[in-house]
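Engineer: Just to be clear, the model below is a prediction. Sequence and coordinates:
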Amino acid sequence: MAKQIEVKELLDSGVHFGHLTRRWNPNMAPYVYMERNGIHIINLYKTVAKMEEAGTALAKIAASGRKILFVATKKQAKEIVSQQAERADMPYITERWPGGMLTNFVTIRKSVKKMAAVDRMKKDGTFNSLSKKERLQVDRMKAKLEKNLGSISDMTRLPGAIFVVDTMREHIAVKEAHKLNIPIFAMVDTNSDPREVDYAIPSNDDASKSIEKVVSYVADAIIDGITSRKEEKKEKAEAKDAKETKKAEKAQEVKEAKEADEAKTPKAEAKATPEKAAKAEDAKASKEESAKSE
């Protein structure tokens, strides 16, 4: 399982700092511990509980073989999210959210395939046959697609869940996931509505240290899920090999037993032959004697 999270670690990372009291969302009241200098302080014990709950759920999704899409386009979260998502081998969006990314996934996949088509053109030499202007246009198109969609090139189907940093900023992603019933995990600050997501982690979504602490924990949970999936596959493969080996050994034993029986049969017949011959001679002799007496 992911490393046990401590309240002190979250405190040191500033996870407890919420927004100004005048900007809060009343639905976050259960997660607010107190008010200090006009700022809401988040209850970190509840944050720990929610992180563990989200981590367990994400590990299960990862163990099932589904992808978790990370979404964070705010400046202080981009680099952190991209690093952690890559570490967990998961797709991510850190540039502008492409409209219809989830609800119109087929079209998005076509755009991703365009990048692959350009790569093929460069490999087979077709690219060099284009005019200078056409090559420039193709390169610009590829660069634009790579910037916006390069991080999801391996995502061949809709994700099993999305993880969002700041639901207020990524409201379009949240709405699209809602439409498709895709589970939503998110860092939710005191100005957000936790009811919009399935797994809300009450935390400061503005400070880079806070974002790194939460996202790294999430990535660890996902990696644990992937590892358990690999171990389960390995165990199944070993069990299958053991079963096949046992079956082969049993077949070999049956074969050897059959060969042994076949080897014994001629000896038995050979042993029985003199006895049969003696009996046949006695029967012949008795028959001759009876014929003479008559």
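Structural biologist: The structure has been received and is ready for your questions. Numbers count the residues shown, from 1 in each chain.
Engineer: C-alpha from now on. contacts and neighbour counts both.
Structural biologist: Will do.
Engineer: How about residue 196, nearest residue that isn't a chain neighbour?
Structural biologist: In space, and not counting its chain neighbours, residue 196 is closest to residue 174: 7.6 Å by CA to CA, 6 or more residues apart in numbering.
Engineer: Check residue 200 too.
Structural biologist: Using CA to CA, 6+ apart, the closest residue to residue 200 is residue 186 (5.3 Å).
Engineer: and that neighbour, how many neighbours does it have?
Structural biologist: By other CA atoms under 10 Å, 28 other residues sit near residue 186.
Engineer: Helix or strand: which one has it?
Structural biologist: strand 184-188 (DSSP states H and E).
Engineer: cool, residue 169 as well?
Structural biologist: Remark: residue 169 resides in no helix or strand, with elements defined by DSSP H and E.
Engineer: Now do it against residue 50, distance only.
Structural biologist: Residue 169 sits at a distance of 21 Å from residue 50 (criterion: CA to CA, to the nearest Å).
Engineer: Equivalent analysis for residue 154, please.
Structural biologist: Taken as CA to CA, the span from residue 154 to residue 50 is 30 Å.
Engineer: Neighbour count: these two, which is higher?
Structural biologist: Comparing residue 154 with residue 50 by other CA under 10 Å, the one with more neighbours is residue 50, at 16 against 13.
Engineer: picking up where we left off before, show me what counts as buried in the strand holding residue 186.
Structural biologist: 184, 185, 186, 187, 188 (16 or more other CA atoms under 10 Å).
Engineer: how distant is the strand or helix carrying the residue nearest to residue 196 from the center of its chain?
Structural biologist: Assigned by DSSP H and E, residue 174 belongs to helix 171-179. How far helix 171-179 lies from its chain's middle: 22 Å, per CA atoms, centre = their mean, to the nearest Å.
Engineer: one more structure, for comparison:
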Amino acid sequence: MAKLEYKDLLDAGVHFGHLKSKWNPKMAPYIFMEKNGIHVIDLNKTLASLDEASHALRNIARSGRKIMFVATKKQAKGIVAENAKNLKMPFVTERWLGGMLTNFATIRKSLKKMSGIDKMMKEEAYLNLAKRERLMITREREKLERVLGGISDLTRLPAALFVVDIKREHIAIKEAQKLNIPVFALVDTNSDPTLVDYAIPANDDAYKSVELLMGHIASVIEEGLMERKKDKEDSKMKEEENKKRAADKGEKVKEGASDKE
């Protein structure tokens, strides 16, 4: 993984915050200065926070648990969806359904319904339905896909959330807090960083800023997944070696017994 440098953040405009009039005083420790009425984020703090968050996210990925990405704002949704798909991680980029975490059992029912429709659409009976009925089923499938498509493979609650714009995604954050699910987030100068476990001070409005930081986070998680794969391979190899040793030992014991006879 290529480590991000100060200049990378500067070039992507990660340091641009909101107007001074829109700031949240709790962001004061992360603000470097004010220029032309706009707050400038301290990029040294961004790099330090990014390192801390990256270490924790890598460990979660290495443990085999899921990280759910949440970003419904226009500038971020495409970037987040693409990175999450590449990592095979769940994501929400259309609309956060209330209870998506706190009422996960109900969400699971909707996911099963979507799976059931998929199965039915492959059967001959579906083709024999009236055109209007098929259209209704297709529309229902599209609606479910739009809202739940990003979490279709999620079988249990995620181990962490990664959020872009905590003001916009406040419902998701509240649900995660209720369930003690750690939240990682890009936090702009108009937000309260104390609401999340790992706040990364950054411009969460500019496409380039979100693209750079999401790309970095994705590469960190990918590292964790690769390490997990290697751990599994090493464990399997060790197991096979132990079996071989046990078999060899058994053979020697057998030989010793036959010598005595």
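Structural biologist: That came in fine, so what should we check first? On a predicted model such as this, the values are computed, not experimentally measured, just so you know.
Engineer: TM-score of the superposed pair?
Structural biologist: For this chain pair, the superposition-based TM-score is 0.97 by TM-score structural alignment, normalised by the length of the second structure; 261 aligned residues with a CA RMSD of 1.1 Å.
Engineer: re earlier: what's in contact with the helix holding residue 174 of the first structure?
Structural biologist: 71, 97, 99-103, 162, 167, 183-184, 196-197 (CA atoms under 8 Å, 6 or more residues apart in numbering).
Engineer: cool, stretch 218-227 of the first structure as well?
Structural biologist: Applying CA under 8 Å, 6+ apart, the contact partners of stretch 218-227 of the first structure are 1-3, 51, 54-56, 58-63, 65, 84-85, 87-88.
Engineer: A ChimeraX selection for those residues, restricted to the buried ones, would help me check which they are.
Structural biologist: To isolate the buried ones among those in ChimeraX, judged by 16+ other CA under 10 Å, type:
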select :2,51,54,55,56,58,59,60,61,62,63,84,85,88
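Engineer: Check which helix or strand the closest residue to residue 150 of the first structure other than its chain neighbours maps to.
Structural biologist: Leaving aside its sequence neighbours, residue 150 of the first structure sits nearest to residue 112 (CA to CA, 6+ apart; 7.5 Å). Secondary structure from DSSP H and E places residue 112 of the first structure in helix 105-124.
Engineer: Can you name every helix or strand that that helix contacts?
Structural biologist: Secondary-structure packing of helix 105-124 of the first structure (3 or more CA pairs under 8 Å, 6 or more residues apart in numbering; DSSP states H and E): helix 132-149.
Engineer: for the helix it packs on, packing partners?
Structural biologist: By 3+ CA pairs under 8 Å, 6+ apart, helix 132-149 of the first structure packs against helix 105-124.
Engineer: Report the distance from the helix it packs on to the chain centre.
Structural biologist: 24 Å.
Engineer: Let me see the ranges of the helices in the first structure.
Structural biologist: 7-12, 44-63, 75-87, 105-124, 132-149, 171-179, 208-293 (DSSP state H).
Engineer: how long is stretch 29-46 of the second structure from one end to the other?
Structural biologist: For stretch 29-46 of the second structure, the first-to-last residue distance is 11 Å (CA to CA).
Engineer: What's the match for residue 133 of the second structure in the first structure?
Structural biologist: When the first structure is aligned by TM-score structural alignment, residue 133 of the second structure is paired with residue 134.
Engineer: Residue 80 of the first structure and residue 212 touch, don't they?
Structural biologist: Yes - between residue 80 of the first structure and residue 212 there is a contact at 6.1 Å, judged by CA atoms under 8 Å.
Engineer: and residue 51 of the second structure, how many neighbours does it have?
Structural biologist: Around residue 51 of the second structure there are 17 other residues, counting by other CA under 10 Å.
Engineer: I'd like the distance between it and residue 57 of the second structure.
Structural biologist: Note on residue 51 of the second structure: its distance to residue 57 of the second structure, by CA to CA, is 10 Å.
Engineer: Just the buried ones among the contacts of helix 171-179 of the first structure, please.
Structural biologist: Here, 16+ other CA under 10 Å leaves 71, 97, 101, 102, 103, 162, 167, 183, 184, 196, 197 buried among the contacts of helix 171-179 of the first structure.
Engineer: what does the fifth one align to in the second structure?
Structural biologist: Meaning residue 103 of the first structure. So, by TM-score structural alignment, residue 103 of the first structure is matched to residue 102.
Engineer: Next up, the contacts around its match.
Structural biologist: Residues in contact with residue 102 of the second structure, defined by CA under 8 Å, 6+ apart, are 175, 176, 178, 179.
Engineer: Against residue 67 of the second structure, how distant is it?
Structural biologist: From residue 102 of the second structure to residue 67 of the second structure the distance is 16 Å (CA to CA).
Engineer: Assess the claim that the residue nearest to residue 200 of the first structure and residue 164 are in contact.
Structural biologist: Yes - if you go by CA under 8 Å, residue 186 of the first structure and residue 164 touch, sitting 4.5 Å apart.
Engineer: What residues does residue 66 of the second structure make contact with?
Structural biologist: 60, 89, 90, 158, 159, 160.
Engineer: okay, now residue 45 of the second structure: neighbour count?
Structural biologist: Residue 45 of the second structure has 17 neighbours, counted by other CA under 10 Å.
Engineer: Residue 38 of the second structure now?
Structural biologist: Neighbour tally, residue 38 of the second structure, other CA under 10 Å: 17.
Engineer: Am I right that it is in contact with residue 17?
Structural biologist: Yes - the pair residue 38 of the second structure and residue 17 qualifies as a contact (CA under 8 Å) at a distance of 6.4 Å.
Engineer: hmm, back to that, in TSV: the contacts of residue 102 of the second structure, plus neighbour count.
Structural biologist: Below are those laid out as TSV (neighbours: other CA atoms under 10 Å):
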residue	neighbour count
175	17
176	22
178	10
179	12
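Engineer: Relative to residue 27 of the second structure, which of the residues you listed is nearest.
Structural biologist: Among those, residue 176 lies closest to residue 27 of the second structure (CA to CA), at 21.5 Å.
Engineer: now the closest one: how far from residue 68 of the second structure?
Structural biologist: Distance, residue 176 of the second structure to residue 68 of the second structure, using CA to CA: 11 Å.
Engineer: Quickly list what's touching both of the two.
Structural biologist: Residues within reach of residue 176 of the second structure and of residue 68 at once, by CA under 8 Å, 6+ apart, are residue 161.
Engineer: from the buried ones among the contacts of helix 171-179 of the first structure, which is closest to residue 203 of the first structure?
Structural biologist: Out of these, the member with the shortest distance to residue 203 of the first structure (by CA to CA) is residue 167, at 11.8 Å.
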